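Trainee: Provided below for reference: sequence and predicted model.
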Amino acid sequence: MRKNIYLIGFMGTGKSTVGRILAEKLDMEFCDTDSMIEMKTGKTVEEIFEDESEEVFRNIESEVLTEITSRKNLVVSTGGGIVVTRGNMDMMRKEGLLVSLLASADVIFERTKNDKCRPLLNVEDPLDQIKKMLFDRAHFYIDTDFLVDTTDTPPEEAAEQIVEFYNNADSQG
């Protein structure tokens, strides 16, 4: 059984796209924490934010992460804010490799601007909000085993970089 790979990073950095490619390349199972939350609650992420609160969402997210970390051989695409809940980074690090996908604020804005399913970006100036949130979360996003900048890197190439890192890390124990 191989260690899990946890993809973290801001929304729009390519975690789901790269994660699916990566899982296929490594013959691992792909899972997405946001999708699992939606299956568990019967609500979309936006509905949870709207009907409940971000705090309720973060609590459910941590519960789902706990379930995931009991399994092996997974590529896990996490929600962009999973890193802000105390203990989540440690939980992922203990059970696998943490890989951060990074991208510039402008590229993230371009990738997410037409997606109305991003509750934290449904504000007057989403680009400014992206910059603020990236700044606030930067120390989490860089405290990982491996970083991939997806600003100008196609998903297939990003996945290849992670495969190479993972196989090297795996062979070293």
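Mentor: Arrived safely, thanks for sending.

Trainee: going forward, measure contacts between C-alpha atoms and count neighbours the same way
Mentor: Will do.

Trainee: what is the top strand by length along the chain packed up against?
Mentor: Criterion DSSP state E: the longest strand present in the chain is strand 96-102. Strand 96-102 sits against strand 4-8, helix 126-141, strand 146-149, with contacts defined as 3 or more C-alpha pairs under 8 Å, 6 or more residues apart in numbering; DSSP states H and E.

Trainee: please, where are all the helices along the chain?
Mentor: 15-26, 33-41, 45-51, 54-69, 88-95, 105-112, 126-141, 155-171 (DSSP state H).

Trainee: give the buried residues for the second one.
Mentor: Under the neighbour-count criterion of 16 or more other C-alpha atoms under 10 Å, helix 33-41 has Thr33, Asp34, Met36, Ile37, Glu38 buried.

Trainee: tell me the angle that helix makes with helix 54-69.
Mentor: Interaxial angle, helix 33-41 versus helix 54-69 (axes from the mean of the first three to the mean of the last three C-alpha atoms, to 10 degrees): 100 degrees.

Trainee: show residues contacting helix 33-41.
Mentor: Residues outside helix 33-41 that contact it (C-alpha atoms under 8 Å, 6 or more residues apart in numbering) are Thr44, Val45, Ile60, Glu61, Val64, Leu65, Val76, Ser77, Thr78, Gly79.

Trainee: for comparison:
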Amino acid sequence: MAKRRIVLIGYRGTGKSSIGRALSKKTGLGYLDTDQLIEDTTGKKIPQIFESEGEAGFRDIEQHVIARIPSGAGIISTGGGAVIRPANVQMLRMNSIVILLTSDPDVIYQRIHRTDRPSLTGLSPREEIEQILSERMPLYRSAADIVVDT
């Protein structure tokens, strides 16, 4: 049986990058972070991409990067909004076990409120977390094989 990829999805601050690196170290499988791949591909930080391209432009770049991820075994952590586009979900699910990482909104706030990631809504950070989680949770759950509370 071919080895499968492990894909980590979930909202910002749920531990996708930290857990992805730890799983890579533990299993010896390679690790890819789609946000890092986007920054490497564009030569820009994510806030700069949002500023110059907007969210739609960022999502186009994200989809292009996801399409180029090798199909072999490895650990992949995705950006929090990767599940917005069905094509991304389809590509990420191929030969993969998809793990949704979740956390309580207050825990997420404590983990991310000092980061430089751009606002998606213009709401306060706490309100944005609540709104985006409620919008994305059905997408996250439908894409996931396993759900883990971090």
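Mentor: Thanks, I have it. Computed from a predicted structure; not experimentally measured.

Trainee: so Val76 of structure 1 touches Met28, yeah?
Mentor: No. Checked against C-alpha atoms under 8 Å, the pair Val76 of structure 1 and Met28 is beyond contact range at 10.0 Å.

Trainee: who has more neighbours out of the two?
Mentor: Shown here are Val76 of structure 1 and Met28; by other C-alpha atoms under 10 Å, Val76 has more neighbours (28 against 20).

Trainee: list the contacts of that one.
Mentor: Counting by C-alpha under 8 Å, 6+ apart, Val76 of structure 1 makes contact with Asn4, Ile5, Tyr6, Leu7, Gly19, Phe30, Cys31, Asp32, Thr33.

Trainee: over in structure 2, see which of these survive.
Mentor: Among these, the contacts conserved in structure 2 (both residues aligned by TM-score structural alignment, their matches' C-alpha atoms under 8 Å) are Asn4, Ile5, Tyr6, Leu7, Gly19, Phe30, Cys31, Asp32, Thr33.

Trainee: give me the neighbour count for the second one.
Mentor: Per other C-alpha under 10 Å, the neighbour tally for Ile5 of structure 1 reads 26.

Trainee: roughly how far apart are it and Gly14 of structure 1?
Mentor: If you measure Ile5 of structure 1 against Gly14 of structure 1 using C-alpha to C-alpha, to the nearest Å, the figure is 15 Å.

Trainee: now do the last one
Mentor: The spacing between Thr33 of structure 1 and Gly14 of structure 1, counted by C-alpha to C-alpha, is 14 Å.

Trainee: and stretch 110-117 of structure 1, what's buried?
Mentor: Thr112.

Trainee: in stretch 67-77 of structure 2, what counts as buried?
Mentor: Ser71, Ala73, Gly74, Ile75, Ile76, Ser77.

Trainee: which members of these occur in strands, if any?
Mentor: Judged by DSSP E, strands contain the following of those: Gly74, Ile75, Ile76, Ser77.

Trainee: check whether the second one really touches Gly20, as I assumed.
Mentor: This points to Ile75 of structure 2. Yes. Look at Ile75 of structure 2 against Gly20 with C-alpha under 8 Å: they come within range, at 6.1 Å.
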